[in-house]
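Trainee: Would you be able to build a 3D model of this:
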Amino acid sequence: KKMKRVLKCIFCLWVAFLMMANAPPASVAQEESGQAAKGEVEKKRDLGEWWHRNPLTYNPVPEEFLYHFEATYSWDRVTGNFTSDKHDLGTLLSLRKKIFTYNLRYAFDKRNVAKPKDPPNQEENRDLRTSTKHEIHNDFRIALTKRLYGAAGSFWLEDDYIKIDKRLTYYGGMGANLLNHPRLKLDVFGAYGYEEKDRTSDYHDIYLMVKDWGLEGSIKNYEPGTQSYSLIYLAQSARAYLTRSLALNQSVTYFVDPDENDRYRWKFNIGLDIKLTKHILASISYEEEYDNDADSLLGVLKRDATKGVGIKISF
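Mentor: As a prediction, the model looks like this:
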């Protein structure tokens, strides 16, 4: 037992000696430690949630390549055209180099749209019972000043719920950071754009069926082919940090055809992000969508409201 203790002591002494021999001088170590700590503090102080900030608000502007990814899953209850349940998946990828920022958003939702009092054959009509939606938003920004930025981008939508096979929207415009307080951010954006829209084959089949019945006169604004028109795109967004673990988000988007004022749509969203861990958040949201161009052929109502709860992963 004594020999084991001696061997342990010798081993510990050798380890301590080797560590001391390889250690830098105290002054150098303190200097390096101080610089590392200072660099870490500056990095945390400077960056934070950089994807919500104009890069020119940093001094100096970060030189490194920055990236951010988040994914959100939520379960929603929709009221409006139908009272239905919906599963939403959304992702965001943000990339930044100096004053240039690129955001890529993807949204997917799947819903059961069958009504409780539908005809007995509703179980056989799968198109009636399920619906899917895909949307991609590309947004490229360049910071011009601490408050102003230019942006260009596009939206792509496919939604068989409202019989849209493809809707492409291109835009370019200017935005402003009206408030950039550490606990409150407020942005506005305005752009001019162009949109193309194609309906699904089901949409045209419904019209042909109504036409066979001799009721085509009751159909307004039938779209036989690709519809093309100009758009004005307006947006506003805000984020308030209520506490360290609680943030309030709010946004409004508005699209209108300047040549045909009846063709417009808007979306309002408000929600809470509740921080559970460094990379995991819970979310609560409420959203309203209004489309004044809803087609009478499909019997689609103009307004939908959605309440949802979900989980978000953020890196």
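
Trainee: Every contact and neighbour count from this point should use C-alpha atoms.
Mentor: Fine.

Trainee: got a list of what residue 285 touches?
Mentor: Applying CA atoms under 8 Å, 6 or more residues apart in numbering, we find residue 285 in contact with 269, 270, 271, 272, 307, 308, 309.

Trainee: Quick one: the helices in the stretch 1-150 of the chain, in order.
Mentor: Using DSSP state H, counting those that start in this stretch, the helices of the stretch 1-150 of the chain run over residues 2-22, 26-46, 126-129.

Trainee: who wins for proximity to residue 208 among the ones you listed?
Mentor: Nearest to residue 208 among these is helix 126-129 (18.4 Å), distances taken as CA to CA.

Trainee: what packs against that closest one?
Mentor: Helices and strands touching helix 126-129, as assessed by 3 or more CA pairs under 8 Å, 6 or more residues apart in numbering; DSSP states H and E, are absent.

Trainee: I'd like the structure of this one too, to check against the first:
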Amino acid sequence: MKMGNQSYFKVLIICLIAIIGSTHAQLQPGFYAKSCPKAEQIVLKYVHDHIPNAPSLAAALIRLHFHDCFVKGCDASVLLNSTQTNQAEKDAIPNLTLRGYEFIDTIKSLVEKECPGVVSCADILTLTARDSIHAIGGPYWKVPTGRRDGIISKAADTFTSLPAPFHNLTVLLTLFGNVGLDANDLVLLSGAHTIGVSHCSTISTRLYNFTGKGDQDPDLDNEYAKNLKTFKCKNINDQTTLIEMDPGSRNTFDLGYFKQVVKRRGLFQSDAALLKSSTTRSILAQHLQSNEKFFTEFGRSMEKMGRINVKIGTEGEIRKHCAFIN
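Mentor: Model (predicted):
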């Protein structure tokens, strides 16, 4: 009886290992090596042909990838169009300033010409985000492939899943924790704010009416706030003016954002939140010490993010066009 139990447990363990192994085996480097060997090269070539001429798109594409992964996982659901009966993620308020859809669509069409119905939009978005950041001098990280595309996209899901510029540290850590990311990932991925721009409307409350009494956010450096009010966001109703998240180097992937944050010049409340605990302050200080270390660790967090709730095997589908389910 004892020997029988031991044999049973051995078989059970072997089966569990096999199941776990098969789950991860489908998300792997070079997933399309046989089915579409030129896929990754097509993505890379298009990115390197176009991003140097439009470097601001790198920020847009990594943001698109981030907004996709945090809602239902990295399944390209953010790329789906709304229908008469469903408002999709891309039309939710938090996503109205997203861009880069046409860029992804063009790459998808090129890949489809090479290998119809083989490469997912989810993989194309993930690869494009990585290649775009690298094209402007940022880090390079591994992108295992094999994701499949989701067929559900609901605007309402963005409000409960996406970290927002006005969130405090507790909420940010909760939302990151919900998708398997930790405080280190929060700080590192916030580092992507070293590139790109935002709108004055995103920070108008911080500047003009933080507690509803016509006041300014005390966590915001006075000199920086004064500069923004004088030269950029001149009134609380400005909906159109763009502001750099890392002034002076919005197209350069570097430590500039972290340097701004420690000076209390992070643009968003979510940036200022990184100074609210000894844990996140310590992580911030560590990454300020070395550009090389930041690049390496940022890449690891991006690879980790790219694995959030991926669809593999027979889940979802391989869309023919990224904006529509088949």
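
Trainee: Superposed, what's their TM-score?
Mentor: The TM-score (TM-score structural alignment, normalised by the length of structure 1) is 0.25; 131 aligned residues with a CA RMSD of 6.4 Å.

Trainee: before we move on, back to that, winner for burial among the helices of the stretch 1-150 of structure 1?
Mentor: A comparison of the helices of the stretch 1-150 of structure 1 by mean neighbour count, using mean count of other CA atoms under 10 Å, puts helix 126-129 on top with a mean of 14.

Trainee: does the spatially closest residue to residue 148 of structure 1 that is not a sequence neighbour sit in a helix or strand, and which one?
Mentor: Spatial nearest neighbour of residue 148 of structure 1, excluding adjacent residues (CA to CA, 6 or more residues apart in numbering): residue 176 at 4.5 Å. Per DSSP states H and E: residue 176 of structure 1 is located in strand 164-181.

Trainee: Next, report how far that strand is displaced from the centre of its chain.
Mentor: 12 Å (CA atoms, centre = their mean, to the nearest Å).

Trainee: Could you do stretch 263-272 of structure 1 as well?
Mentor: Per CA atoms, centre = their mean, the centroid offset for stretch 263-272 of structure 1 relative to its chain is 13 Å.

Trainee: Mind listing what's buried along it?
Mentor: 263, 264, 265, 266, 267, 268, 269, 270, 271, 272 (16 or more other CA atoms under 10 Å).

Trainee: Identify the farthest-apart pair in those.
Mentor: 263 and 272 (31.3 Å).

Trainee: count of neighbours near residue 25 of structure 2?
Mentor: Using other CA atoms under 10 Å, residue 25 of structure 2 has 15 neighbouring residues.

Trainee: make that residue 57 of structure 2, sorry
Mentor: With other CA under 10 Å as criterion, residue 57 of structure 2 counts 22.

Trainee: again, but for residue 196 of structure 1
Mentor: 15.

Trainee: what sits against it?
Mentor: 166, 167, 168, 169, 226, 227, 228, 229.

Trainee: Buried ones in the host helix or strand of the last one, by neighbour count?
Mentor: Residue 229 of structure 1 belongs to strand 227-243 when assigned by DSSP H and E. By neighbour count, with 16+ other CA under 10 Å as the criterion, the buried positions of strand 227-243 of structure 1 are 229-241.
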